[in-house]
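structure for the following, please:
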Amino acid sequence: MHPTASVQTPQMSFVHSYLFLRRAVGVIGLALPVVLIVGKIVLEGGGTLSSISGYYHSVMRGVFVGSMCAVGTFLLSYRGYNRLDDICGDIAAVAAIGVGLFPVAGPDPTPTQRLVETVHVACAAVFFVTLAVFCLFLFTRTGGEPTRHKTWRNRVYRTCGLVMLACLVLIAAEGLWLADELAALNPVLWLESAAIFAFGVAWWIKGETLLRDP
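All right, here's what the predicted structure looks like:
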């Protein structure tokens, strides 16, 4: 073995730390819907709830709040290539923590609980819109001619960004016009799950787990 083969420079440690942050955010996004849905059924019984946010009022509250705060903490630690990356990361971080700490209202809510739920909905919208900006405009940048793997990564990023935006639009449409007709199907739960999964895939790929350049 070359005598310097195992030496890790500060630059290498910095890169590895950021790859870990990206992968950690991605893993949380990929796992959260499954863990909440399955965990509630196993530990508490009953069927699925009407939304991911509704799991705050179940035995999975700690997992939901902890996961959102963890994502927020990771995003606060994240630093991109320029100031715009940092600003978007900070906005998404604050929104993620807000989603966890300001829950949706339970049955027969008080005016204060309705106000808290309004803050929750606003944080959730900001969170997903900001993450869609990451996928559509920030993750897709390149300093020169993109490699074959970079081209494929950009396709994945754009797909994930569009999925998140489409889910937000469909959730809003369901709430405005089809809430009663589709209530039994829990459409918000599955749309939120799809958006969170898309977010997880994008950050997992950004962590160079798949499709990385040789």
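
from here on, just use CA atoms for contacts and neighbour counts.
Will do.

just the helices from the protein, written as ranges.
Ranges of helices in the chain, per DSSP state H, are 10-44, 61-77, 83-101, 111-133, 148-173, 179-182, 187-206.

reformat those as TSV; add distance to residue 213 and mean neighbour count.
Shown next, in TSV, are the helices of the chain (distance: least, C-alpha to C-alpha, whole Å; neighbours: other C-alpha atoms under 10 Å):
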stretch	distance to residue 213	mean neighbour count
helix 10-44	14	17
helix 61-77	24	20
helix 83-101	22	21
helix 111-133	23	19
helix 148-173	6	18
helix 179-182	44	12
helix 187-206	12	23
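
quick one: these as a markdown table, columns for distance to residue 212 too.
A markdown table is the format used below for those (distance: least, C-alpha to C-alpha, whole Å):
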| stretch | distance to residue 212 |
| --- | --- |
| helix 10-44 | 12 |
| helix 61-77 | 21 |
| helix 83-101 | 21 |
| helix 111-133 | 21 |
| helix 148-173 | 6 |
| helix 179-182 | 41 |
| helix 187-206 | 8 |
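
nearest to residue 214, of those?
Closest approach to residue 214 among those is made by helix 148-173 (8.8 Å; C-alpha to C-alpha).

ok and that closest one relative to helix 111-133, angle-wise?
Orientation note: helix 148-173 sits at an angle of 150 degrees relative to helix 111-133 (axes from the mean of the first three to the mean of the last three C-alpha atoms, to 10 degrees).

so for residue 51, which of the helices of the chain sits nearest?
Minimum separation from residue 51 across those (C-alpha to C-alpha) falls at helix 187-206, 3.8 Å.

so the closest one versus helix 10-44, what angle?
What separates the directions of helix 187-206 and helix 10-44 is an angle of 150 degrees, with the same axes, to 10 degrees.

which residues touch residue 91?
Under the criterion of C-alpha atoms under 8 Å, 6 or more residues apart in numbering, the contact list for residue 91 reads 126-127, 130.

likewise residue 174?
182, 187-188.

residue 80 contacts residue 86, correct?
Yes. The pair residue 80 / residue 86 is scored as a contact, 5.9 Å apart, by C-alpha atoms under 8 Å.

isn't residue 50 right up against residue 188?
Yes. Shown here, residue 50 and residue 188 form a contact pair, counting by C-alpha under 8 Å, at 6.4 Å.

overlap in contacts, the two.
Counting by C-alpha under 8 Å, 6+ apart, nothing touches both residue 50 and residue 188.

and stretch 190-209, how far from the chain's centre?
6 Å (C-alpha atoms, centre = their mean, to the nearest Å).

another one to check against the first:
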Amino acid sequence: MTIRRQSTELARNCPVSTVASAASKKPQQIDQRTLKLLVGLIAIFLANVCSFFAVSAIDSISASYVEGGWARDFFVGSLFAISAFLVAYNGVSTLEKYISKIAAMAAMGVALFPCDCVNGIVEEGAKLSGLTCGQLDAMGRASPVHYVAAATLFIVLTIFCRIFYKRAKDKKHKEAILRMRIYATCGAVMIASIAFMATGSLLHTKFGIPRFTFQGERAGLIAFGISWLTASKVLPGLSSNEERLKLFKGKTPEGPVKPVA
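Take a look at the predicted model:
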């Protein structure tokens, strides 16, 4: 009898809102849009930063590996970061969840398996850094893993453009329509860059374009970055107020401005 009276008094003295708010508190998780923002920014700047830190005019972004120094560190570090963010990204569908993991493994493959560089200037940079150009596998052959991983990564990222396009098309408001056009353009640029580099490789020509492979890779990466930056919904003109990613909240009862998870 005494126990029942004490529990009744406790329930009366404890506000329902306080109990509900305490029960509803969950560990904060990083927003999927934040992952898109981070991936997009890294992709947009990857090629130019690697080129800036390289000691020579690299003919491909992957040649940053044999350049050594900051070029290699930024190249490998950026791909590891992209891979980690893609592992964490699940999207809103089962397809997105699984292909993001494929893209993550592909990004890791590009970073861990160096390209078979034959550019004379890159070879000189490799000598300065103490590396050998044309890394070989256990059987003494140039490993094809780098090229397979790079092709897989670009193809999967093009599929993401298609997914983002269809999702924006279903929403139909003016900001979504603008995003839809950006996704279509980015997807077309990525497909064109893949086809362009593949054609040049098969025909053994650079079409008279200096640093042919580098230019194709940079165009594809920037298109990929723009599509993910757009999908992050952080830019005011490309997202409605309801769907926009707000990096900072206003004042909260607990104190000053806090970053959104």
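
what is the nearest of the contacts of residue 174 of structure 1 to residue 25 of structure 1?
When the contacts of residue 174 of structure 1 are compared against residue 25 of structure 1 (criterion: C-alpha to C-alpha), the nearest one is residue 188, at 22.2 Å.

that closest one maps to what in structure 2?
Mapped onto structure 2 by TM-score structural alignment, residue 188 of structure 1 lines up with residue 213.

next, count neighbours for the closest residue to its match other than its chain neighbours.
Excluding the flanking residues, the one nearest residue 213 of structure 2 by C-alpha to C-alpha, 6 or more residues apart in numbering is residue 60, at 5.3 Å. For residue 60 of structure 2, the neighbour count with other C-alpha atoms under 10 Å is 22.

residue 60 of structure 2 against residue 211, yeah?
Yes. If you go by C-alpha under 8 Å, residue 60 of structure 2 and residue 211 touch, sitting 7.0 Å apart.

follow-up on the earlier one: the residue nearest to residue 213 of structure 2 pairs with which position in structure 1?
Matched by TM-score structural alignment, residue 60 of structure 2 corresponds to residue 51 in structure 1.

so its match makes contact with residue 185?
No. Between residue 51 of structure 1 and residue 185 there is no contact, the gap being 10.8 Å when judged by C-alpha under 8 Å.

re the thing from before, closest one to residue 64 of structure 1 out of the contacts of residue 174 of structure 1, please.
Scanning these for proximity to residue 64 of structure 1, where the rule is C-alpha to C-alpha, the winner is residue 188, at 16.2 Å.

measure that closest one to residue 147 of structure 1 for me?
Residue 188 of structure 1 sits 38 Å away from residue 147 of structure 1 when distances are taken as C-alpha to C-alpha, to the nearest Å.

now residue 34 of structure 1
Taking C-alpha to C-alpha, one finds residue 34 of structure 1 at 34 Å from residue 147 of structure 1.

identify the residue spatially nearest to residue 52 of structure 1, adjacent ones excluded.
Nearest residue to residue 52 of structure 1, sequence neighbours excluded (C-alpha to C-alpha, 6+ apart): residue 189, at 5.4 Å.

contacting residues for residue 209 of structure 2?
Counting by C-alpha under 8 Å, 6+ apart, there are no residues that residue 209 of structure 2 touches.

residue 154 of structure 1 too?
Listed by C-alpha under 8 Å, 6+ apart, the contact set of residue 154 of structure 1 reads 139-140.

and it, what's its match in structure 2?
Using TM-score structural alignment, residue 154 of structure 1 pairs with residue 180 in structure 2.

distance of the most centrally placed residue in structure 2 from residue 208 of structure 2?
Centroid-nearest residue in structure 2, with C-alpha atoms, centre = their mean: residue 39, separated by 2.9 Å. Going from residue 39 of structure 2 to residue 208 of structure 2 by C-alpha to C-alpha gives 32 Å.

what do you get for residue 165 of structure 2?
34 Å.

cool, and residue 182 of structure 2?
Residue 182 of structure 2 is 29 Å from residue 208 of structure 2, by C-alpha to C-alpha.

same check, this time on residue 227 of structure 2
29 Å.

likewise for residue 215 of structure 2?
Applying C-alpha to C-alpha, the value for residue 215 of structure 2 to residue 208 of structure 2 is 12 Å.

same deal with residue 163 of structure 2?
Distance from residue 163 of structure 2 to residue 208 of structure 2, by C-alpha to C-alpha: 35 Å.

isn't residue 74 of structure 1 up against residue 25?
Yes. Under the criterion of C-alpha under 8 Å, residue 74 of structure 1 makes contact with residue 25 at 6.9 Å.

how many neighbours does residue 118 of structure 2 have?
Residue 118 of structure 2, neighbours per other C-alpha under 10 Å, totals 12.

contacts only, for it.
133-134.

got it, and residue 184 of structure 2?
Residue 184 of structure 2 neighbours (C-alpha under 8 Å, 6+ apart): 161-162, 165.

go again with 10 Å.
158, 161-162, 164-166, 227 (C-alpha atoms under 10 Å, 6 or more residues apart in numbering).

and residue 22 of structure 1? What does it align with in structure 2?
For residue 22 of structure 1, the residue aligned by TM-score structural alignment is residue 36.

what's the distance between its match and residue 82 of structure 2?
From residue 36 of structure 2 over to residue 82 of structure 2 the distance is 10 Å, taken as C-alpha to C-alpha.
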